[in-house]
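1. have a look at this fold, sequence not included:
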């Protein structure tokens, strides 16, 4: 067995790692022989030197095999969606029950926040009693009975990725295309999926700021997934503005409850959610084409069946059965609420969306160290989007903070993140591009 430092040195010097060296290193990451410092050094070496396609496949497979690989015996297709992360991206919480209401099964394994992005697992932790790390028997049972179960990585599923994921978050290596690809696909392959839809974010709030970078990541994921036998489509979606008008864990759960009940459905969020779900239904053979899939998802929302699936999932995993009816009784609320007022009218011409995500962390809604605790109540509501009119009657956002001092810092950060002009600029379409296996086979 090769020493971990030799693997790090080889990659640092630009050598291609063979399957045995990658497998040895990942095995050490899993059983503790590889230290946190060595894992961080490996991540940095990969970040700067990159991996070949063969190395990506080897790393993905080694991380998949670091734990249990699930198999399913269900009357419908096993499907999932994964986002590369952004600000105000709570799509998973709505999408899993929507697809379940259409006959799919969604065993979604999600992660904590990375860098400036909010994590689905952190949002779920804002729901009192919700068991985001059940044992595999409970995970299987809830998925089979409800149609969906959104959980975090367990000790059994891709444990090597769970360790590397936390280290990437605090070592400046989140944006590595190679590590993103291996991280995403190791979890998805371990979940035993029939089809996967990737949401690759692009823009000022994404890890991939440029369209070429986003297309490269989408192609990498579709290519590696296809090589592993997993049908995958990638959608490149806009993150030059927060996807939803909220950012913060409990606030995003409340937003999803409004979305599922029909109390509020913002156009960009709704368009992306339906488009991702439509791709999932087509991949799973539940509909013949995207138009019929979109119509089926709309019907699942309007009929209340998607909300019912969400409520059943929350209750089955230990959360309150009346969360949808009484969200204020269960979700934490911040003691300081402040509106960011504007004295003059104008239009949003640019949003430094990443800085808004960092402002959530500054409020206590994210981490600077893996062990940090998160305040679920803090964040923003009413965030303005690019192209939107703002002014005395339409503030930039509303701050939800623990105290006045953090609210002051958050207000300064949000004001600096927005550029306002006298005329509206051209806003990007929510859906930027689509990548299929036939393109990158």
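-> Structure received. Computed from a predicted structure; not experimentally measured.

2. going by C-alpha atoms from here, please, whenever you check contacts or count neighbours.
-> Fine.

3. now the strands for the stretch 151-300 of the chain?
-> All strands of the stretch 151-300 of the chain, identified by DSSP state E, counting those that start in this stretch, fall at 195-202, 231-238.

4. in a markdown table: those, plus distance to residue 168 and mean neighbour count.
-> Shown next, in a markdown table, are these (distance: least, CA to CA, whole Å; neighbours: other CA atoms under 10 Å):
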| stretch | distance to residue 168 | mean neighbour count |
| --- | --- | --- |
| strand 195-202 | 18 | 26 |
| strand 231-238 | 23 | 25 |
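
5. how about those in a markdown table, adding distance to residue 161?
-> Putting these into a markdown table (distance: least, CA to CA, whole Å) gives the following:
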| stretch | distance to residue 161 |
| --- | --- |
| strand 195-202 | 18 |
| strand 231-238 | 20 |
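
6. for residue 349, find the nearest of the ones you listed.
-> Of all the strands of the stretch 151-300 of the chain, strand 231-238 sits nearest to residue 349, with 15.2 Å by CA to CA.

7. could you list the residues in contact with that closest one?
-> Counting contacts by CA atoms under 8 Å, 6 or more residues apart in numbering, the residues outside strand 231-238 that touch it are 194-203, 214-215, 218-219, 221-222, 225-226, 272, 276, 279, 283, 428-437.

8. now, of those, which are buried?
-> Buried residues within the contacts of strand 231-238, defined by neighbour count using 16 or more other CA atoms under 10 Å: 194-203, 214-215, 218-219, 221-222, 225-226, 272, 276, 279, 283, 430-437.

9. and here's the other structure:
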């Protein structure tokens, strides 16, 4: 039943009365999404939107995908919960598939309920294995909202405390077109970042446990280094015995189009020691996990369990979703349709002073906004564009330093027609925002 606008206002007031003030909501009039199908969602007022954000890159294949909803329903009809204290066929089935796809030799999988928890587990494994609490992270990075993952997040907007159980050192390289090395060519850029890493390691006391890095920075605004940077880093890390954790929470499962995992763009010297995943694999169900070679995974000496990690229902959903993704070559679709969408966005934003850069790969696209006529980031512009896009029936995200970048990550079944429609809607929203910020 269609609800009236006052119903949404009432729900917002109730939300504010019982939930934290720091629990972010998009839009001046926050949306209540009630149902979805394919690449579209509907709100409580009956409005239909083309979804270009997928619940933060989590609705990976499609809304209400029949194969996933059927798997969830059938498993829920048998048993919903057992915990990791009992053998679980769905958990073993999915773990076997992920081990085979990971590229990590003699791998083991530990399932969690989120990307935050997956990265937290990876940090526990790496610091225990290396007997060190020193961690390297990338500037502008984001790895979660737990106490440990906030402590390795290099994005001020998402790091509410300086307290941390870890000693974190931040490395150059994740933001290609800003910073002290931005004017260098790719080869010299990589060399400068490696030299910075080498110099930093000379300043540390004792052994560093690990480098954790997103191949494409998600919350950071879909920024990325030149291909090969992490392979070059890996050569340095290997000399020091330092582990490499690839945070694939947003880049995994073929979303970048060119590769199944983001680390494969830096694969000259093999896979990472640990790989974390979450979001898209469950198509909305709460699945996360860490993959590591057995030597690292088995380094914990105390007992551990996960009450909800590896739940039979979420594992059934993940397996059905992964099967669909592979059988329908959604990685190839992300490469083809994503490439078209990036080029279309570059074409429709050419000449707009508001747009500094359109970047990304596959169906993971960032649009960085600046104040027209300057190189200053414009977070107010991102907020204006989000509102204008919503008014036109398009949902997108935002992020980046100061929140000045738009984030575009539709479900990976996106069609060419939907990509072209979304590009036109976004172009119209950008023009409207530029008119507000720099009226003629």
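-> Perfect, I can see it now. Bear in mind the structure is a predicted one, so any value in this text is a computation, not a measurement.

10. need the TM-score between these chains.
-> Both chains were compared after superposition, and using TM-score structural alignment, normalised by the length of structure 2 their TM-score is 0.32; 213 aligned residues with a CA RMSD of 6.4 Å.

11. in stretch 261-279 of structure 1, which residues are buried?
-> For stretch 261-279 of structure 1, the buried set under the neighbour-count rule, 16+ other CA under 10 Å, comprises 261, 265, 268-270, 272-279.

12. so which elements touch the strand or helix carrying residue 405 of structure 1?
-> Secondary structure here is read from DSSP states H and E; on that basis residue 405 of structure 1 sits in helix 404-417. Based on contacts counted as 3 or more CA pairs under 8 Å, 6 or more residues apart in numbering; DSSP states H and E, the elements that helix 404-417 of structure 1 packs against are strand 336-340, helix 353-360, strand 397-401.

13. buried stuff in that helix?
-> Residues of helix 404-417 of structure 1 classed as buried under the neighbour-count rule (16+ other CA under 10 Å) are 406-407, 410-411, 413-415, 417.

14. stretch 382-394 of structure 2 now?
-> 382-390, 392-394.

15. swap in stretch 417-433 of structure 2?
-> Using 16+ other CA under 10 Å as the test for burial, stretch 417-433 of structure 2 gives 418-420, 422-433.

16. SS state for residue 307 of structure 1?
-> helix (DSSP: H, G, I helix; E, B strand; the rest coil).

17. what about the nearest residue to it once chain neighbours are set aside, how many residues nearby?
-> Here the nearest residue to residue 307 of structure 1 in space, its sequence neighbours aside, is residue 260; by CA to CA, 6 or more residues apart in numbering that works out to 5.3 Å. If you count neighbours by other CA atoms under 10 Å, residue 260 of structure 1 ends up with 25.

18. I'd say residue 260 of structure 1 and residue 306 touch.
-> Yes - Residue 260 of structure 1 is within contact range of residue 306, at 6.8 Å (criterion: CA atoms under 8 Å).

19. which residues do the two both contact?
-> In contact with both residue 260 of structure 1 and residue 306: residue 94, using CA under 8 Å, 6+ apart.

20. coming back round to it: sitting in helices, which of the buried ones among the contacts of strand 231-238 of structure 1 do you find?
-> With DSSP state H as the criterion, helices contain 214-215, 218-219, 221-222, 225-226, 272, 276, 279, 283 from among those.

21. residue 167 of structure 1: which of those is nearest?
-> The shortest distance between residue 167 of structure 1 and any of these, using CA to CA, involves residue 221 and amounts to 21.3 Å.

22. what's near enough to touch that closest one?
-> 181, 185, 234.

23. what's the nearest residue to the last one if we skip its chain neighbours?
-> Once its chain neighbours are removed from consideration, residue 234 of structure 1 has its nearest residue in residue 198; the separation is 4.4 Å (CA to CA, 6+ apart).

24. so the one you found touches residue 83, yeah?
-> Yes - look at residue 198 of structure 1 against residue 83 with CA under 8 Å: they come within range, at 6.0 Å.

25. re the thing from before, out of the ones in helices among the buried ones among the contacts of strand 231-238 of structure 1, who's nearest residue 164 of structure 1?
-> Within these, distances to residue 164 of structure 1 taken as CA to CA reach their minimum at residue 221, with 18.2 Å.
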